[in-house]
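Undergrad: I would like to see how this sequence folds:
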Amino acid sequence: MKFLMQGLSLALLGAGLAAVPGLQTAAVGETAPTAAPGTAQLRSAADGRVTITKDPATGRIAFVRVSRGGDLLPRLGGSSQAGAIAKADAFVTTNAAALGAGPGELVRSRVTTSPYGRTVVYTQQYHGVPVFGAMVKANLDGQGDLTSVNGYAAPDLDLAVTPAVPASTAASYAVANVKADPPGLRGRTADVSTVRATASKLLVYRTGSTKGVPGKAVLAWQVSVGNGAGVNESVLVDAATGKLVNRYTASEAADFATDRELYEKQSKPANLVWKDGDAFPGSLTTEQQNLMYDAGNTYWLFANTFDYDSFDGAGAKMVTVANLDDPDGTFCPNAQWTGTEINMCPGSEADDIVSHEWGHAYTQYTSGLVYQYQSGALNESYSDVWGETIDLINNREDGGEGNISAARPVGACSTSTRGEVGVKINAPASIAKECDAAAASFGPTIDKTGITGDVVRAKDVAESDGGTTNDGCSPYTNAAAVNGHIALAYERPGCDYGTQARNAQDAGATAIIVGSYDENVIPMSTQEQGITIPAVMIKRSDRATIASKLGSGPVNVTIRDIDPAQRTASTRWLVGEQGKVFGGALRDMWTPTCYGNAGKVSDAEYYCGTGDSGGVHLNSGVPNHAYALLVDGGTYNGVTVPGIGLDKAANLWWLTQLDHLTPTSDFADMADGLDAACATLTGQPIRQLSVKRVTPGAAAAPITTADCAAVKAVAAAVQLRKKPTQCNYKPLLKKGSPSVCGKQFTTKTVFKDGFRHGLQKWTKSKVLSTGKARSFPWKGTKNTPGKHRGRVVMSADPDAGTCARNDNVASSNAITSRAIRLPSGAAPRLSFQHYLATEAGYDGGNVKISVNGGKFKVVPNGAYAFNKPNSALLAADQGNSNPMAGQKAFNGTDGGTATGSWGTSIVNLAKAGAKPGDKVKIRFDMGRDCAAGLDGWYVDNVKVQVCKKKAGATVADRRRTSGRR
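TA: Below you'll find the predicted structure:
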C-alpha cells in the first residue's frame, strides 16, 4: 500500500455530537405501510421546497432535504429529544421502502446532539443480521424541524440468514487469502507470516455497494485479519459457499484532557516510553516529542472547535508507535491507523502525516466511510483535510507551515513540488507523442529544458531476483549500451523504485523511465539515498510503444517540466512535504494534477480502474481540491468560488462528516451533505480553529447564505455531482436483443430449458489439468446476481487455488444437451440468457456444438447474431493453465466494476455448421486457470428455435433474422 492508504473508516470531530446516555436501540417501521409513498407524496407532506437525490444503483432515495426554514414532517412537533425521536421514527417508518429498507429493517442505533439540533441514526438489520454499510441519518434542527434524511439501505432483501460455513472456517479462508495475496506498498509486499483473524461478524453484504453499482445480497462473514504491525485487512467471505466476495484495507474496530501513550517499535508494555502525566519531554527525542505534539494538536482541534472528545467522542486513548519494527522492510516507509493505534515508520513524522492518520480514526467513528472507490476517496481526503488544516494553524517550528504560506494562483504548482512532467517521444515519427508521466519523489527535479536522449532498455540477470531481464532490479548486463542514455525499466511488485534508479545510475544512465504495470502513473518513492538521476513513471501502453521500436532504430525522448511558469514559492496545501523518507510532498490539494491526481471529475487523471482500491488516493484530489478552493477562493473550471476561510470550511466539513455521510457515500452525497450542513449552520455560532491545550476557539464569523452559495459553486467547480463519463464503462453484454426470427417469420421451439428442475435435461462432464485439480460442476441455484429472478444454472469461478500441483483449480466443467433434431426447411437459432463475472483473460465460458455425433467445436464468433464472446482467453504459452486456453470465450466483467449483468446471446446455428435435418448437441463450457477468480457463469432460458418464412416475406426480412444489415 502506498503512503496513507491504510486506514478504512475512522472518525472526525465536529459539531459537538455527544451520544445520548442510556438510549435504548429500537426497531422502527415494524408494520409495513399499506403503500410506500413516492416522491410526490413525500413532497406534499413537507413544508418548504424539497430536494431529492436518488441512488443510481438502487433507485431509492439517497438524500432528501428541505429548504431553510422548512420541515419534512410538519404534522409532528416538539423540540424535545422525545419529540425529535418520534418525528424521525415516523418519517423513516412511512418512507422505509423509498429509502430502500423493508418493514422493520431500520433500527434506531443512537441519537446525538449538537448546538444545532439532533441527529437520529438508524442501521439496517435483516432478521437480526446487520447489513454492511447500511446507515440512515435523520437531522433535526433546534426547533425540532426535520431538515434532511440521507443514507443507504440495501433493498429487496430475500435470503437465508443461517450460515452454512462456520465462522472458524471463514476465518481460516480469510487468513489464507491474505497470506496468498499480501497487502503492501506498491512494489513491495507486507510480511504476513504472523497474521491472524482477530474478529468475525455475520452480516448481509450487497455486492457493488461500495462502487455504487447494482449487486446481489449474500450472507457473509466479515473477518478482520491483521498482525498489529502494518497489516489490517477486512475480508468478506460468503457464508453459504466460503467464496471471497470482497476485501479491503480496514480499521475495525465536557471536560477534556488528552490520554496519549507513545511506544517504540511495538505497542508492548515493555516498549512504553511516555504517557500523559509523565514529565515532558523527559528523555524523548525530537521526533518522539513531535509525535506527541501532533497527537495533542489533533485532539485539541476537535475538542476545542467541535466539543468532541478524542476520536470516539468519549475520550479514547490515543496510542502512537514510533519507529515501527519492520525488519524485512515490507511496510516502511509508510504510516497507518490500525483501528486501535497509529504506526509511524522512521522519518515519516511530519505533522500533517501524523494528523492524517488520526483523521482516519475520527472517520471510523463517525461516517465509517468504506475504503473503496468514491467513499474511500472521501475517507482519504478527510484525513488530508484535517492533517493539512492542523499544519496550517499550528505555528510549529518542527516543519509545520504555520499560517505564513502564501496562497497560490489557481492551477499553479509549488516550487517545492515535482510539478507536472511529461515524456515526449521525439523519434521515430511513427510513434511521436506526449506521454502522461509522474516524477519520482526522489532524485533531482526536472526543469523546463529537461533531458533529451535515446532510450535503451535495461537488461539485467534474468530470474535471479525473481524478475525479468528488463525490470532493472539487478546490476545491468548491458551497462555499456546504457551509459549516457535514458534507461527504460519495467515496474515489478517486489522491486524497489530506488533499486531500479540506483542500478540505472550505476550503469551511467542520464535518467530512468519506469513503465507502469498498468495504466496508472504514480510518484515513486524510496528510502534509497544518493539518487542523482531523474526518474519518472509512464503508462504500460506508452512503455510498450517505446519498446516496440527499440529493435529497429533509436527511440529519442525528452523528459521535462511541462508547466514551469506556473510555480509559486509556497508549501500551502502540500501533504507530507516534511516527511523525510518520502523525498517531498505526496499530494497537492490546491492543484492535484501537479502530482497526477484528479482536480475535478472530468480530468484525464481521474482513475477508472480497480487498482488503488478503486482510486482512493488518486481520486481524493477532487474533494481535496474542493476544500482548498473553498478556503482560499478562485476561478476554476469556469466557476468563481469566493473564499470563505479555514474556520467556516472546517466547520462545514466536520458537520457533513458527522451528520450526513454514511459508509457508502459518494461525491454527490458529499455535495448534498455540504448543502445541508451549510443550511444548518447559517447564522449559528461557530468557533475559530484552535490546537492549543484547553483553549477553546473564539467565536468565528457566522456562516451566511453567501457562504452557502460558495459551497454550491465549489461543488460545481470540481464536479462533485458529475459521473465520470470519460471512463466509458460498458456492460460485457449488450442490453435488449433483436427478435430471434423477425416479424415476417414464424417461430417454432424445438428445445427449451428454464432450469426450473435443475439440470435434468443435461449431462455433466469435466476436464482437469492434473489429477489433483479441483473443478466446480454446474449446479442449479436461486441465488442469482443482478436483477434476474427465478432458478438458473451456474459454474463457479471462485477466488481459489494457489497453482501448486496439490492445490490448483485449473479445470473446465461442461453441461451437454440431448441430441436435438433440426426440422427440415427451417433456419435454426440458439438463444440463451447469461451473466458472467470472471478473471479476465484467464477464466471464461463458451458454447460448443456437435453435429450428427461429430466432435464438439467452439461456436465461431461469426455465427453470433447478437452478443458474441468478447475475446480469446490467453494461450497456454502465455501462462494460462485453463484447459480452454486460447479459445474464444465470454470472460471478464462489465467495464469499471467487478460484476457483470444479464444479457441475451443469439446464434445462427447454420453458420456454426448445422443444417436442417441434422442432429445437434449444445454444450456450455466454463473453464478456469490454476488460481484466482471472481464469481462464475450463470445461464438461463436456453432455446433452440427454427424460423420459417411467412408467405410474402422479402429477402431483406430474411437477412434481418441472420443478423446482417
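Undergrad: Every contact and neighbour count from this point should use C-alpha atoms.
TA: Fine.
Undergrad: tell me which element Thr198 is part of?
TA: Per DSSP states H and E, Thr198 falls inside strand 196-206.
Undergrad: What residues sit buried inside that strand?
TA: For strand 196-206, burial by neighbour count (16 or more other Cα atoms under 10 Å) applies to 196-197, 199-200, 202-206.
Undergrad: Can you name the next helix or strand after it?
TA: strand 217-226.
Undergrad: elements contacting that following strand?
TA: The contact analysis (3 or more Cα pairs under 8 Å, 6 or more residues apart in numbering; DSSP states H and E) places strand 217-226 against helix 167-180, strand 196-206, strand 232-238.
Undergrad: and that strand with strand 232-238, angle?
TA: Angle, strand 217-226 to strand 232-238, by axes from the mean of the first three to the mean of the last three Cα atoms, to 10 degrees: 150 degrees.
Undergrad: outside of strand 217-226, which residues touch it?
TA: For strand 217-226, contacts defined as Cα atoms under 8 Å, 6 or more residues apart in numbering pick out 154, 157, 159-161, 163, 167, 170-171, 174-175, 178, 195-207, 231-240, 252.
Undergrad: quick one more, to check against the first:
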Amino acid sequence: AHDFFNRYGNLFQMKNPTAELALINATDADGSHLRFQQMYKGIPVWGAQLLVHSQDGQLTAINGHYQPGIDLNPTPGLTAAQAETIARTHLGAAQATLLANVELVVMTYHTEPAALTWLVQLATNEPLGRWLYFIDAHTGGITYNFNNLPHVRNRQIYDANGACSTSSLPGSLVAIEATGGTLPAGPAKDAFDYSGAAYDYYLSQFGRDSYDGSGAPIITSVKFGTAGTCNSSAFNAFWNGAQMVFGSGGGSYNHFAKAEDVVVHEFTHAVTEYTAGLIYQFEQGALNESMSDIFGVFAQQRSTGDFNDWELGEDLNVVFRDMSDPTLYGQPAHMSNYNELGWVDDNGGVHTNSGIPNKAAYLMVTGGTSGEITATAVGLSKMEQIFYRALTNYLSPLSGFNDIKNSTIQACQDLIGSFGITFADCNQVQNAWAAVGLGSAALTASTKVYLPVLINGTGGATDAFIYEPNDDVSQAYGPLSSGVTYWAYLQTNGDVDIYHFTTSGGFIDISLSSLPSGTNYDLELYNNAGQLVGVSYNSGTTDDSISGTAPAGKYYIYISPTTTASSTTDSYQLAVTYP
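TA: Purely as a prediction, here's the structure:
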C-alpha cells in the first residue's frame, strides 16, 4: 500500500506518504483491508483515515478521508493539564471523569484552518454526556467540542426511579454467565437474554466474538436513572465506551432493556466504536445511529421470525422510528428533506437524518419504489453481510451518507460469489441509494440518457460541441480513443455522461480529473452485460481512477454527479488507455 501512495500520492496532494500515513489496523487473514491514520509531523490528524483494499494482490479500492495542505506549528504552547482545566471549566463539571489520556491531535473537522489541539474526553452524569473538547494547543481557545455519547433517545419523559450517577456504574453484581439463566423476570433477566442475543447474532452471522471481535466481556447495567433528578438517564439507553446502560423507564414506558432491538442497537454502537469509529455528530452521527438501527432490526427479525417488523422500540410501549416509513415519526426519507440542524439540536440531527439510510436499507431488503426509482429486493441475509463488510472494512470516523453508499456498493462487489450475492444485487443496492437521493440508478440496457458532450482530443486542432441524444446504452459516445483526453461537462444534477470503448484485453487505466469546484462525481465501469465491474467514488473534487486487467470486450464508462453539478462552462477531463 505504501508503494502505491509513494507512486500516486500526488493525487491526494501528499508530500511524504511514508511519514503521513501510519498503519493502524489490518483485517482479513491476507491483510486485504488496511486502515491508515493520517499523520502530520508525527501527530495524528483527528478523524482522517484512508482504507486500502486489495484482492489477490491487486489493489481494488481506496476510500476514506485525507486532509491535504496542513501547515502549522507542531509544538504546543500549553500543557495537557492546562487543556484539561480549560475543558472542565467550560463544561462546568469539575468532577467529570477523564475518559482517556489527553492527546495532541491536528483538528481539521469543521475547523479552518487546521489547528494543533489537545483532545480532552470527559464523562458527565447531568447532562449525560461523553464530551470531546479540542483545545487550541497554542492559544488555549476551544477549537471545537461536542457530546459523542451514542444513545437511543434524546427526549425526556418524567416518571421513573433508580440510581443516577455514572460513577456508581456498573453497580451491584446480580448475575454472571453461569447464573443469569435463573434470574427472575424483570430488567436484569431481559438484559441478560438480549445482550446474549446480540452476542449470538454477531457471532453466528459474522463470526464476530463480542463487540471488539476478541471476546470482550459484555457489561450491562439496568434500572438506571431517577425522574426529576436525572430524567435523561431514566428514559435512555447508551453505550459509554465500556458498557451498555439501560434506563428504568416509567409511566407508559417499559424499562429500556425490554426491547431486543434497543439492546442490539447499543451493542452495535460498541461494534462501530471498535471498527469504523464513526463520531456522534451531524451526518456522521446520523450514520452511526442508522448502523445501530439497521442491525438492531435485522437481529430482532431473525430472532422473532417477523420479517415485516421495521419499527424500533415498540417493546418499550413506544415506537421511536420506522425504517419502512421514517416520515411516520418525523424523520426524512430522502436527501431532499435532509435537516440541517445545529450541533446543540440532537447533535446535529443524529436521530433525525438517520431516516435516510434507514429507508435505503429497507428498500434493499424488501424492494420498493421511491419517487421514480425502483429497487428490487436483495434480501435480509445478503444485506446483513454487505452492511457488515461496509461498516467494518470501509467506513472511517468522518464517513457520511455518500461514503456508506459507496461502501455498500464496493462491499457488495467484494462479496459476489459468496452468500449468493450477484452483480444484479449490487445494482439494486445502488438503486436503493438512488431512491433516497444518493447517487444515480444503476446502468442497465434500458437506461435512457441525454449526453451533452464537449469533445477536445489532445491531438485535435478544433474543439467540437456535440449535443447528441443518447436514448440507451447503445448510443453512448464512442468509441473513445486510447490515450486521448476528452473534455465534457454535466449540466444538471440528473445528468449522466456515458462513453464506450472496446479492448482486446489487458491492462486498462481510466482517469477522471479536473472536476469543477464544488462538485463530486462518481466514476463507474460496466461490461457489455451491464454488470458493474469497477468504481471510483472519491470525495469532492479529488481525481477518480479505475485501473486493472480487463478481459477483451466492450465497456461503458458512466459519470454521474453526487452533489451539485456544474454548468456547461465548467468541464471535467476523461482519459482512458487500453490495448
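Undergrad: List the contacts of the strand holding Thr198 of the first structure.
TA: Under Cα under 8 Å, 6+ apart, the answer for strand 196-206 of the first structure is 126, 129-132, 154, 167, 171-172, 174-175, 215-227.
Undergrad: same check, this time on stretch 295-314 of the second structure
TA: Counting by Cα under 8 Å, 6+ apart, 198, 201, 259-265, 268, 293, 319-324, 362, 380, 384 sit against stretch 295-314 of the second structure.
Undergrad: Over to stretch 240-249 of the second structure?
TA: With contact meaning Cα under 8 Å, 6+ apart, stretch 240-249 of the second structure is reached by 130, 149-150, 159-162, 170, 218-226, 233-239, 254-257, 266-267, 270, 273.
Undergrad: State the distance from the closest residue to Ser817 of the first structure other than its chain neighbours to Asp158 of the first structure.
TA: Sequence neighbours aside, Trp762 is the residue nearest to Ser817 of the first structure in space, at 4.8 Å (criterion: Cα to Cα, 6 or more residues apart in numbering). Look at Trp762 of the first structure and Asp158 of the first structure: by Cα to Cα, to the nearest Å, they are 29 Å apart.
Undergrad: Let me know which of the helices and strands packed on strand 217-226 of the first structure is the nearest to Ala544 of the first structure.
TA: helix 167-180 (29.3 Å; Cα to Cα).
Undergrad: Output the contacting helices and strands for the closest one.
TA: Helix 167-180 of the first structure packs on strand 196-206, strand 217-226, strand 232-238, going by 3+ Cα pairs under 8 Å, 6+ apart.
Undergrad: The ones you listed into CSV, with extra columns for distance to Ser541 of the first structure?
TA: Shown next, in CSV, are these (distance: least, Cα to Cα, whole Å):
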stretch, distance to Ser541 of the first structure
strand 196-206, 34
strand 217-226, 36
strand 232-238, 31
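Undergrad: mind listing the helices for the second structure?
TA: Here the second structure has its helices, by DSSP state H, at 2-8, 17-20, 80-91, 187-206, 231-234, 260-274, 282-304, 346-349, 355-366, 380-389, 401-414, 423-435.
Undergrad: Could you give the residue range in the first structure aligned to the first one?
TA: Aligned by TM-score structural alignment, helix 2-8 of the second structure corresponds to residues 89-95 of the first structure.
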